[in-house]
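J.: the amino acid sequence is not available; the structure is as follows:
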């Protein structure tokens, strides 16, 4: 049993049942629905933050690549290696941070949707569960999760920086 499965299994409070809500089950269903709404709303907020984070890091890296393109034609012979390594290190740390944040946001939303799916078991319609099942079906097209695409971008920037850094250091020596 994975940690996530264990968390979902322990989501429900066994001591609180629908019959505990007076005057009937309507209050229980309302509570479940409100919790579902809250989780859907917070998952949307996480997605918004994730998008803003990606925009921020993409802007930083776009500026860095532009600066790299401006200075690339200029010879680096005689330039201290430290003037190459310092910005290279900063850019690689930026890429690594971006990569870790993408993974963190993915895990956070995955956990939120596992709970949302669990709450839907107590609601009349299981909209997100059914949406996910429809996406997973392999018809004419294959679903590629956004994270799979999103996680490649900082890696591409990092490889670009490493390649440019190595070439600049070789030229500087």
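T.: That came in fine, so what should we check first? Remember, predicted model here, so these are calculated numbers, not experimental data.

J.: C-alpha only now, for contacts and for neighbours.
T.: Fine.

J.: quote the end-to-end distance of stretch 117-131.
T.: Across stretch 117-131, the terminal residues are separated by 11 Å (Cα to Cα, to the nearest Å).

J.: how close does residue 12 get to residue 18?
T.: In terms of Cα to Cα, residue 12 sits 12 Å off from residue 18.

J.: got another, please set it beside the one above:
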């Protein structure tokens, strides 16, 4: 929490129904400033969503474009493919956790806004939320949708990681590390993928 927000909370704590009429203009200014800060946090969440979406889109495009028609994999690819999948899954989890943090923060901020509105002639945000709940039987907010997208994007990484290990280390008749000559700098692992199996020649 920034120093600006801490100072604002201190100002809110000083407000009471007794001094509302005396400090009505000051209360309205605090209210406007706090709502503006809440909007800024919403914008931050939006930019974070764009960042993660761009990273995953670029990563998946590069990943599948590079390996979709590649029959011969180097030893570097054997380590790089699982690593890229694990990094992608970790990024999805971090994205989900970031959205959960913003959801908790946003909920707390609007509780403060509703409390401040109790000192004002009209409670705009509270009325808006009440109308929304009346119109929709089951409201699903945008944060929940984004969290679902974050988990959904982890599935391609997970599926490809499982497929890679099954094909390379279980269904392959020859181990990728069998007869490995570490002194030969031109070592390559050539994987010829058939319909149901992969043949690895080192």
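T.: Nice, thanks for sending it over. Bear in mind the structure is a predicted one, so any value in this text is a computation, not a measurement.

J.: quick check: TM-score for this pair?
T.: TM-score of the superposed chains, computed with TM-score structural alignment, normalised by the length of structure 1, equals 0.79; 157 aligned residues with a Cα RMSD of 2.4 Å.

J.: stretch 25-33 of structure 2 vs structure 1, average distance?
T.: Superposed on structure 1, stretch 25-33 of structure 2 shows a mean distance to its aligned partners of 1.5 Å (mean Cα distance after the TM-score superposition for structure 1).

J.: so that stretch corresponds to what in structure 1?
T.: Counting by TM-score structural alignment, stretch 25-33 of structure 2 pairs with residues 30-38 of structure 1.

J.: ok, and what's touching the matching stretch?
T.: 116, 119, 120, 122, 123 (Cα atoms under 8 Å, 6 or more residues apart in numbering).

J.: what of stretch 135-144 of structure 2?
T.: Contacts for stretch 135-144 of structure 2 (Cα under 8 Å, 6+ apart): 99, 100, 103, 132, 133.

J.: check the separation of the first and last residues in that stretch.
T.: Termini of stretch 135-144 of structure 2 sit 19 Å apart (Cα to Cα).

J.: buried set for it?
T.: The neighbour-count check on stretch 135-144 of structure 2 (16 or more other Cα atoms under 10 Å) flags residue 143 as buried.

J.: in JSON lines: the contacts of stretch 135-144 of structure 2, plus neighbour count and secondary structure.
T.: As requested, those are exported to JSON lines (neighbours: other Cα atoms under 10 Å; DSSP: H, G, I helix; E, B strand; the rest coil):
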{"residue": "99", "neighbour count": "21", "secondary structure": "helix"}
{"residue": "100", "neighbour count": "16", "secondary structure": "helix"}
{"residue": "103", "neighbour count": "18", "secondary structure": "helix"}
{"residue": "132", "neighbour count": "13", "secondary structure": "helix"}
{"residue": "133", "neighbour count": "12", "secondary structure": "helix"}
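
J.: mind listing the helices for structure 1?
T.: With helices called from DSSP state H, structure 1 shows them at 3-9, 25-71, 81-120, 127-136, 146-150, 152-172.

J.: what do we get in structure 1 for residue 149 of structure 2?
T.: Under TM-score structural alignment, residue 149 of structure 2 pairs with residue 153 in structure 1.

J.: burial count for that match?
T.: 17 (other Cα atoms under 10 Å).

J.: ok, it to residue 85 of structure 1 distance?
T.: Counting by Cα to Cα, the gap from residue 153 of structure 1 to residue 85 of structure 1 is 22 Å.

J.: next one: residue 26 of structure 1
T.: On the measure of Cα to Cα, residue 26 of structure 1 and residue 85 of structure 1 end up 64 Å apart.

J.: looking at the two, which one has more neighbours?
T.: Counted by other Cα under 10 Å, residue 26 of structure 1 and residue 85 do not tie: residue 85 has more neighbours, with 16 against 13.

J.: aligned partner of that one in structure 2?
T.: Aligned partner of residue 85 of structure 1 by TM-score structural alignment: residue 82.

J.: try residue 48 of structure 1
T.: That one, residue 48 of structure 1, aligns with residue 43 by TM-score structural alignment.
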